[in-house]
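Participant: build me a structure from this.
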Amino acid sequence: MENLADFETSTVRERAASLTRGAVTAREKLERLFPFVRDDIAFGFPPGGDLVAASETLRLGYGQCNTKATLLLALCKTCGIPARIHFSLIRKDIQKGFFTGLAYRLLPEELSHSWIEVELEGRWRRIDTFINDLPLFHAAKRALRSRGWQTGYSLALGDGEASADLNLDHEAFQQMDAVTRDNGTWDDPADYYASPHYRNRPGLLRLMAYRLMIGRINKRVRALRLTAPA
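Facilitator: The predicted structure follows:
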């Protein structure tokens, strides 16, 4: 499998250059890249599942935790920001509300999940707050509270809070409270997906079901986003 964080492609290089034009420090560059990945790449489930290159996510304009992490990783690498992807397992109830009925039952109990770590000013910082675009984040947070849930709609509130901000100095997260197992850091997601640690590898039945149901699942994502406060 070729590298999915294809940071040397012209598509990724040109987008990174346009986003960071005029920025000098790694912090300044990251502050430009982050809102683009969070908001311009809307949250949604691509037909290719996790196995989507960064350049393809740019073309699609949407992605989920793993594909958006792949994109942010590639953009950081293009800009010379030391970055790595950190994989874990996460409870499947993180997607409760979007996946329902048979689609939810077909999910593994634990899903492979990732976030990004960047080395900034001598320290590695964890970032997962790019996963949900801002309108979806606010709508999901309100939906969870109205249902009395702590986890679902791609958020894990934990103590009742979550963040959609770039928190480099005071870490805050969107999904970390639902993480169950650490699978370490990887240079490229393709290496993890080829390893025995990867849990989202579907059999033929699950792959066919996913492709049949993904349109309806993404429709639920869009419908929830529309409920966000103006």
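Participant: alpha carbons only for contacts and neighbour counts from here, please
Facilitator: OK.
Participant: pull the longest helix from this protein.
Facilitator: helix 204-225 (DSSP state H).
Participant: outside of that helix, which residues touch it?
Facilitator: 43-47, 98-99, 103, 106, 135-136, 139-140 (Cα atoms under 8 Å, 6 or more residues apart in numbering).
Participant: for that helix, which positions count as buried?
Facilitator: By 16 or more other Cα atoms under 10 Å, the buried positions in helix 204-225 come out as 210, 214, 217-218, 220-221, 224-225.
Participant: all helices of the chain, in order?
Facilitator: Under DSSP H, the chain gives helices at 10-20, 26-35, 54-60, 65-78, 101-106, 134-147, 189-193, 204-225.
Participant: nearest to L168, out of these?
Facilitator: Closest approach to L168 among those (Cα to Cα): helix 26-35, 8.8 Å.
Participant: for that closest one, packing partners?
Facilitator: Under the contact definition 3 or more Cα pairs under 8 Å, 6 or more residues apart in numbering; DSSP states H and E, helix 26-35 sits against helix 10-20, helix 65-78.
Participant: could you export those as CSV, including distance to T185?
Facilitator: CSV is the format used below for the helices and strands packed on helix 26-35 (distance: least, Cα to Cα, whole Å):
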stretch, distance to T185
helix 10-20, 22
helix 65-78, 12
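Participant: next, format these as TSV and append mean neighbour count and distance to K29.
Facilitator: TSV is the format used below for the helices and strands packed on helix 26-35 (neighbours: other Cα atoms under 10 Å; distance: least, Cα to Cα, whole Å):
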stretch	mean neighbour count	distance to K29
helix 10-20	16	5
helix 65-78	27	8
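Participant: second chain to compare with the first, below:
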Amino acid sequence: MKTLVENTPLLDFNHPSLQQLIDQRGWKNLSVKDQIQSIYHFVRDEIVFGYNVDDALPASTILKDGYGQCNTKSTLLMALLRGVGIPCRLHGFTIHKALQKGAITGIWYLLSPTSILHTWVEVEYKGKWNHLEGVILDRDYLSQLQRCFGAQPGEFCGYGAYTENLSNPEIDWAENHTYIQAKGINADFGLFNSPDEFYQIHKQALNPIRGWIFRNIARHSMNANVQKIRAGHLRK
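Facilitator: Take a look at the predicted model:
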């Protein structure tokens, strides 16, 4: 367990901004269950859904951005959990890009790789490992998807979600697994002690030109689209 509470370059929970947040929220004074719940809710809802410049960012940078997707939110969630002494690890996958359609549109969707790197955090609680994937979409964004598509029966795939029940997805942690994209998984890379270890081996399937386009052009358009959806400008 010692390696699962360590500070790393990406899990930089000793950074002043993360230490200040932990102190301000009083997380060290809570029970372990309340620590996990409160940190989970913070990353899910106060770090809104959006696309950062890269996956392999330090937690302090993600906190400063104030937004993230599956991979960057996982890094921040792990750093904050370890910052209060809770063991956690990373599980790596790829997901099919179809679940991003709607959040990513037009030429940017066509240019995106078919399989996209995906991660979730696994936290140890009462001797069991809980999967915390439901942290990806913030409540405000998800509520707009539910407003438009929540009555749709069966599976819902798109706009950053792939779930069997959009109106009531498994996103609240109460000593359980949480999921919002898991049905889109198409490859399993296994467990890693840290995101640093994961990204040393696995990268997004983007060539240098497409990587530059994503970082400098596409993601800004994608984030603008996500913001419009969150603001209620989504129609079926």
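Participant: with distance to L4 of structure 1 added, can I get the helices of structure 1 in a markdown table?
Facilitator: Listed next are the helices of structure 1 as a markdown table, based on distance: least, Cα to Cα, whole Å:
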| stretch | distance to L4 of structure 1 |
| --- | --- |
| helix 10-20 | 12 |
| helix 26-35 | 18 |
| helix 54-60 | 6 |
| helix 65-78 | 7 |
| helix 101-106 | 26 |
| helix 134-147 | 25 |
| helix 189-193 | 6 |
| helix 204-225 | 20 |
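Participant: closest one of the buried residues of helix 204-225 of structure 1 to A178 of structure 1?
Facilitator: Looking across those and measuring by Cα to Cα, the closest to A178 of structure 1 is V221, at 19.5 Å.
Participant: what's the closest one aligned with over in structure 2?
Facilitator: When structure 2 is aligned by TM-score structural alignment, V221 of structure 1 is paired with V226.
Participant: cool, Y104 of structure 1 as well?
Facilitator: So Y104 of structure 1 corresponds to Y109, using TM-score structural alignment.
Participant: give me the most central residue, structure 1.
Facilitator: C65 (1.8 Å; Cα atoms, centre = their mean).
Participant: distance of that one from Y153 of structure 1?
Facilitator: Note on C65 of structure 1: its distance to Y153 of structure 1, by Cα to Cα, to the nearest Å, is 12 Å.
Participant: just Y104 of structure 1 next, same as before
Facilitator: 12 Å.
Participant: so those two - more neighbours on which side?
Facilitator: Shown here are Y104 of structure 1 and Y153; by other Cα atoms under 10 Å, Y153 has more neighbours (25 against 16).
Participant: alignment lookup: that one to structure 2.
Facilitator: Under the alignment by TM-score structural alignment, Y153 of structure 1 pairs with Y159 in structure 2.
Participant: which residues touch the residue mapped onto W120 of structure 2 from structure 1?
Facilitator: Under the alignment by TM-score structural alignment, W120 of structure 2 pairs with W115 in structure 1. W115 of structure 1 makes contact with 65-66, 69, 85-87, 126-128, according to Cα under 8 Å, 6+ apart.
Participant: relative to helix 26-35, how tilted is the top strand by length along structure 1?
Facilitator: Within structure 1, and with DSSP state E defining each element, the longest strand by residue count is strand 110-120. With axes from the mean of the first three to the mean of the last three Cα atoms, to 10 degrees defining the directions, strand 110-120 of structure 1 sits at 150 degrees from helix 26-35.
Participant: how much does strand 110-120 of structure 1 stray from structure 2?
Facilitator: Once fitted to structure 2, strand 110-120 of structure 1 is off its aligned match by 0.6 Å on average (mean Cα distance after the TM-score superposition for structure 1).
Participant: buried ones in that strand?
Facilitator: Buried, per 16+ other Cα under 10 Å, within strand 110-120 of structure 1: 110-118, 120.
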